[in-house]
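> Any chance you could fold what I've pasted below:
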Amino acid sequence: MIAAIGANNELGHGNDLIWRIPADMKRFREKTAGHPVIMGRKTYESIGRLLPNRTNIIISREVEPFLVSHPELAMALSESERVSGSQNEIPGPPFGGRNDIGSVVDSIEKAIDQAKSQSGSEEIFIIGGAQIYTLGLPLADKLYITKINSQNPIADAFFPDFSEFTKVVFKESHNDDGLEYEFLELER
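Predicted coordinates:
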């Protein structure tokens, strides 16, 4: 899992990030490149596109309506792929042979199963949102956290409690224009 969170585990507000820290964005790109990423429907919609150089796996409770509302994904599916999938899952890569597309599934378990069969699956990244982090946390063994030493009172999405991740593998402090934050790698 990878996330940037505030002092009270704030993730976002209004389906958007609270903080946009260039060094954090760079770290996200470097850590996740070449690996499968799992995201919820809302996270996909907030990003507005598939992330390049990663197999993107999107979780939506209702796969077909999601694809209808996102023709850019639906068009990438051949008719044979659509027919071979169940109503609850559109089969995994490739959607149209591109390495940035993976699958749309209806559960965290299916997403992880899809991710395990992908290139770079020695490390699978859950990238949000709040509901997907909550579902995925019990299955995670490592967290990449950017912990921002600031609070945001308007946050409406929060990262779940991760107090069982007590082993600090890496810690690096930063200060960008008065905004203090740490890059952390944590294990159970």
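> contacts, neighbours, all on C-alpha from now
Will do.
> Can you tell me how far residue 89 is from residue 62?
Here the criterion is CA to CA, to the nearest Å. By it, residue 89 lies 9 Å from residue 62.
> To compare with the earlier structure, here is another sequence to fold:
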Amino acid sequence: MPVIAIAIVAANGVLGDGEKQPFEFPEDWARYKRVTLGHPMIMGRATHDAIGRWLPGRTTIIVTRTPQAVELPTDGRADGRAVASLDEALALARSLDDTVYVAGGGQVYAQAWDELDELDLTEVHADAEGSVVLPEVDPAVWEEYRREPRGAFDFVGYRRRARS
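The predicted model follows:
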């Protein structure tokens, strides 16, 4: 039952400025949709707000201090839940599917880091401004197993090395 972080990250580790990501590539968004479709995604409230809508075809689980304040989708195209902790989000996501995606932001990635089995990163070949960063991808912990060059960025997969 893999828990996978999915993110687009600048060469200097920046994910964004707390409101938006610095890079948008149509091919990355299409891949994100294809990969996450049908699976639960865990994200923080700010990340969900930055996306601006509930994503259809998957269950989005928002981690927030005030889950009762989240307006859940009602149109039937998307499923949304709100919980007060990452532990609650992981338990809920695992009850829904065998594959779980953690989709940001920086605090959620940091909290989930030790629970992750894989990283599915779009690594951009440029630095970016911003204060939200991905935790360090330490080669002693993470083994690269896939790299798909795309010009300005690569799609890269990492697996956690054996836990001690």
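> before we move on, back to that, higher neighbour count, residue 89 and residue 62 of structure 1?
With neighbours defined as other CA atoms under 10 Å, residue 89 of structure 1 and residue 62 compare such that residue 89 has more, 22 against 15.
> The more buried one against residue 109, yeah?
No. With contact taken as CA atoms under 8 Å, residue 89 of structure 1 and residue 109 are classed as non-touching, separated by 11.7 Å.
> one step back: overlap in contacts, residue 89 and residue 62 of structure 1.
Taking CA atoms under 8 Å, 6 or more residues apart in numbering as the criterion, residue 89 of structure 1 and residue 62 both touch residue 106.
> which residues sit in contact with the spatially most central residue of structure 1?
With the centre of structure 1 defined as its mean C-alpha position, the nearest residue by CA atoms, centre = their mean is residue 127, 1.7 Å away. By CA under 8 Å, 6+ apart, the contact list for residue 127 of structure 1 reads 1, 2, 3, 37, 38, 39, 133.
> just those now: which is nearest residue 182 of structure 1?
Set against residue 182 of structure 1, the nearest of these by CA to CA is residue 3 (11.8 Å).
> Now which residue in structure 2 aligns to the closest one?
In structure 2, the residue paired with residue 3 of structure 1 according to TM-score structural alignment is residue 7.
> give me the element its match is part of.
Assigned by DSSP states H and E, residue 7 of structure 2 belongs to strand 3-9.
> For residue 101 of structure 1, see how far away residue 145 of structure 1 is.
Residue 145 of structure 1 is 25 Å from residue 101 of structure 1, where distance means CA to CA.
> Quick one: neighbours of the alignment partner in structure 1 of residue 81 of structure 2, just the number.
By TM-score structural alignment, residue 81 of structure 2 lines up with residue 103 in structure 1. Taking other CA under 10 Å as the neighbour definition, residue 103 of structure 1 ends up with a count of 24.
> how about the strands in structure 2?
3-9, 14-16, 41-44, 59-63, 79-83, 100-102, 118-124, 132-133, 142-149, 153-160 (DSSP state E).
> tell me, the third one lands on which residues of structure 1?
Under TM-score structural alignment, the match for strand 41-44 of structure 2 in structure 1 covers residues 37-40.
> in that stretch, what counts as buried?
By neighbour count with 16 or more other CA atoms under 10 Å, stretch 37-40 of structure 1 contains the buried residues 37, 38, 39, 40.
> average distance between it and structure 2?
Between stretch 37-40 of structure 1 and its aligned stretch in structure 2, the superposed structures give an average distance of 0.6 Å (mean CA distance after the TM-score superposition for structure 1).
> From the rest of the structure, what touches that stretch?
Applying CA under 8 Å, 6+ apart, the external contacts of stretch 37-40 of structure 1 come out as 54-60, 111-112, 115, 124-129, 131-132.
> hmm, 6 Å instead?
Judged by CA atoms under 6 Å, 6 or more residues apart in numbering, the contacts made with stretch 37-40 of structure 1 from elsewhere in the structure are 56, 57, 58, 59, 125, 126, 127, 128, 129.
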